[in-house]
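**Q** Give me a 3D structure for the following:
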Amino acid sequence: MMLAKFFLLLAVVWTFEVNAAISSFLEEMIKMNPPMNIRISSGSFGEYTVSWDGNCTFQDNVYYQLDYKYLNPSDSKSYSYFVQEYQKKMDLELHRGLFTQVKLGYFGDTDDEISSNWTERTFDLPRDSFASVDNLTCIFYGNTYMNCTWDINENAPENEQYILSYRKEQTSDMYNCTNYRMSGARNTGCVGHKYDIDLSYEIIICISELNNKTKLPYCRKVKPYYFHKLNNPINVRINKSTDEVTWNLPEVNFGPSCYKYQLNITNWNDKEDQKVKNTSVAKYVISRDKTKRYSVQVRALVNDICLESTIWSDWSKPLIIAPDVKDISFLTIAAVFAVILVVLTLLLVLICIKCKLVSKVFQPIPDAGETFKGLFEECNGDFQKWINKNP
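**A** Alright, predicted model coming up:
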């Protein structure tokens, strides 16, 4: 029994010594072989290869760690890769400038980090190394079509033409825009282009100069779902007994819990009384003064439960809500009928009175022939003759 314990202890000591020796060897090998001479080379649209020199025999858990981030002060996000080779192909927005650092390290189950020193390099190419455009932005309308626009720099050649291409990240299949918007003779947008790649795939979109192949393309890495714009809601209606507004989306690509909505409620009797309300379901009970006129519009967005978007749909057509018509009671009807009857009676009285006054004012003209028959029958209207005959 004692002999077995002795051999067990010997095995533990031996294992510890061997592991210590291996650890010492790895630490010396790693620290003595930091990466050197970081460089970058361009490949297909937006693809670049970051490479370096090294002298390392790769083993389990021994990797090069490559970190990079863009030089934009407003974007400090850092990206990391672990590779067992001397290069890494990446899709980059190189026009933003790039800071890179590489180190060799043992990334195993040891508590102590074993790594070489970082080797760093910054790539900040002149702006005129890239296609002379800026502000490339795209909006995706489901898996149907996309619209992209860009600005042309002031120093861009007047006869230069621009083309848009895109591909899924880390693939080589390229797609080209089929329908351009032009300003003068130059393309400034890609509109109504059929887009049928799943929105969850990250893509890289590049603008290239057609006549200048020496310039690098101006590229952006885009998550299409982040710029996904829904069609505006339809069939907006209200139940006036409950004041519940409901609506529909023309296309539903996700579950009902994947959307959020906003309602723009406007009181037309007081234009300053305008409210925007949020809801996660396709219905909302509004609060209103039923004696006033309102309009309601709705817009939609994919929420962060599914594939979060940053672009709201357009507002729906306004739903006009007229003031409610009050029910007329029996007493009100009777009162109105009595008033009408009184008014009609007064009108009849006035008509009768008016007829008597007319008869008095416009008396019939007396017939002189009846009163003075001799004047007309015997003297033929000769007044002097009639006087002499009847002194």
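
**Q** Please count neighbours and contacts with C-alpha atoms only from this point.
**A** Will do.

**Q** how many neighbours does residue 187 have?
**A** Residue 187 has 20 neighbours, counted by other Cα atoms under 10 Å.

**Q** is it fair to say it lies in a strand?
**A** Yes: counting by DSSP: H, G, I helix; E, B strand; the rest coil, residue 187 is found in a strand.

**Q** Residue 356: how many residues sit nearby?
**A** Look at residue 356: counted by other Cα under 10 Å, it has 10 neighbours.

**Q** What of the one 5 residues further on?
**A** Burial measure for residue 361: 8 neighbouring residues, criterion other Cα under 10 Å.

**Q** if I pick it, what's in contact with it?
**A** By Cα atoms under 8 Å, 6 or more residues apart in numbering, the contact list for residue 361 is empty.

**Q** Now the longest helix seen in the chain: buried residues?
**A** The longest helix of the chain (DSSP state H) is helix 330-361. Across helix 330-361, burial judged by 16 or more other Cα atoms under 10 Å covers no residue at all.

**Q** immediately after it, which helix or strand?
**A** Sequence-wise, the next helix or strand downstream of helix 330-361 (DSSP states H and E) is helix 368-371.

**Q** which parts of that next one are buried?
**A** Within helix 368-371, no residue is scored as buried using 16+ other Cα under 10 Å.

**Q** want to put them side by side, so please do this one too:
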Amino acid sequence: MRAAPGPWAAAATAVFLLGDFFFFFFAAGDTATGEALPIHIINFNFETVQVTWNASGPTGTNFTFHYRFRGDNCSQCPSYLLQQGLPVGCVLKAKGDLMMDFSIGNGTHTVLSRSEWISSFLKPSSPRDLQFHWREEATTVTCPDLPYRGLRYEVQHKSVFDQEWQSTEEDTCNVTIRALDADRCYSFRARVTTKESSYGPHTYPSDWSEVAHRQRGEPRASCQKTPFSSKFVLVYGTVAALIVVLLPLSVWKLHRVKKLLVPRVPDPKVTFPGLFESHQGNFQEWIKDTQNIAVLNKTGEDREHESLLEGPLVVQRPAAKAEAPAASTTGPSHPQAAHKEAAGDPDALPCPPAPGKDRISLGGFTFVVNDNAYVTL
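**A** Model (predicted):
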């Protein structure tokens, strides 16, 4: 039998393996092939780590993945992600917030080697067991906090009348949402995000939790749009009542203001009867037909004055001028004229009016007078 190796042999083996590890991770470097190999790292809630490379298309190369967490030995990927039969990623179990050293090789040389804190690529798990505590116009959403810090818990909600989700965030999973309508049905969802000050800019938000539907604190299978809520009917009913009351008042006020500023123009149909009915608004034609027509209401004085006109009319002229015509017209040489005068013919005059004299007609009688004559009725 072969004797067991001594202590020096074990020490030599450890030195050999350690030198090989450092050569594997740091001697080759990222430029072994002179080509950049994009990688994508996701730390799923410090439970598993997923590293993918060139996942957008087939690489055509059978890459291998080696890794280790600080303080552990180097290991090959326990579970590869395949695409068209070739490895394009690796899924491995995480061991807390530790730094991970890894390398990707093509069998002959190392293509890439790197060291990263897996917390820089954290993707928290989704919130679970959401609880809703309703008050009058608010609800508080609670859930178990994740076992690490530096997180933000975001709860979104919307009703059937909202177009977009509305967000509310807190440092713990105890988020209160206010200004809710108790009569409406709301949908809720939650997720966890990381603080950049704690984990850096390359982290990922968690997936959204399952959407929960609540109305007045009671679970609903879904939220469907209802015609109107009671508050909606109250508000719009009040507005409609105010419009019904204020509109006539406004019209009345407007009419008074218009009447004050713009005086009313009288209708000519009342003032000028027949102007539009008979003459189509032609005032010249209307005035020709109506200028000699006047309807007067006779008062007591008018009737008395009219009765006086029925008595004899006396025409007085100056004595010197009135006697001569009288003598010449009643003499024997003019019996026809005397007969006409005695018969009372109003149209019979001894002769045409002389120049400078005027003819007037009163009560069916025609008289010739000069400037000095006057008539007494």
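
**Q** What's the TM-score once they're superposed?
**A** After superposition, the two chains reach a TM-score (TM-score structural alignment, normalised by the length of structure 2) of 0.45; 199 aligned residues with a Cα RMSD of 3.6 Å.

**Q** Against which helices or strands is the helix or strand harbouring residue 13 of structure 1 packed?
**A** Using DSSP H and E, residue 13 of structure 1 falls within helix 2-31. Helix 2-31 of structure 1 sits against strand 98-106, strand 114-115, with contacts defined as 3 or more Cα pairs under 8 Å, 6 or more residues apart in numbering; DSSP states H and E.

**Q** how about 6 Å then?
**A** For helix 2-31 of structure 1, not one helix or strand is in contact under the criterion 3 or more Cα pairs under 6 Å, 6 or more residues apart in numbering; DSSP states H and E.

**Q** angle of that helix against strand 98-106?
**A** 160 degrees (axes from the mean of the first three to the mean of the last three Cα atoms, to 10 degrees).

**Q** List the buried residues in helix 2-31 of structure 1.
**A** So for helix 2-31 of structure 1, counting by 16+ other Cα under 10 Å, buried means 26-27, 29-30.

**Q** Do I have it right that residue 53 of structure 2 meets residue 88?
**A** Yes: shown here, residue 53 of structure 2 and residue 88 form a contact pair, counting by Cα atoms under 6 Å, at 5.5 Å.

**Q** What about residue 110 of structure 2, how many residues nearby?
**A** For residue 110 of structure 2, the count of nearby residues is 23 (other Cα under 10 Å).

**Q** Who has more neighbours out of residue 53 and residue 88 of structure 2?
**A** Between residue 53 of structure 2 and residue 88, residue 88 has the larger neighbour count (other Cα under 10 Å), namely 25 against 19.

**Q** any idea which element the more buried one lies in?
**A** Counting by DSSP H and E, residue 88 of structure 2 is found in strand 86-93.

**Q** Pull the residues that contact the next helix or strand after that strand.
**A** On the C-terminal side of strand 86-93 of structure 2, the nearest following helix or strand under DSSP H and E is strand 99-105. Contact partners of strand 99-105 of structure 2, identified using Cα atoms under 6 Å, 6 or more residues apart in numbering, comprise 63-70, 110-117.

**Q** Near residue 245 of structure 2, how many other residues are there?
**A** 10.

**Q** I'd assumed residue 274 was in contact with residue 294 of structure 1.
**A** No: the pair residue 294 of structure 1 / residue 274 is not scored as a contact, 9.7 Å apart, by Cα under 6 Å.

**Q** Now do the shared contacts for the two.
**A** With Cα under 6 Å, 6+ apart as the test, residue 294 of structure 1 and residue 274 both reach residue 266.

**Q** Run through the residues that contact residue 337 of structure 2.
**A** If a contact means Cα under 6 Å, 6+ apart, then residue 337 of structure 2 has no contacts.

**Q** Secondary structure element holding residue 22 of structure 2?
**A** Residue 22 of structure 2 belongs to helix 7-22, assigned by DSSP H and E.

**Q** Any buried residues in the helix or strand just after that helix, and which?
**A** Proceeding N to C from helix 7-22 of structure 2, the next assigned helix or strand is strand 39-44, under DSSP H and E. With burial defined by 16+ other Cα under 10 Å, the residues of strand 39-44 of structure 2 counted as buried are 41-44.
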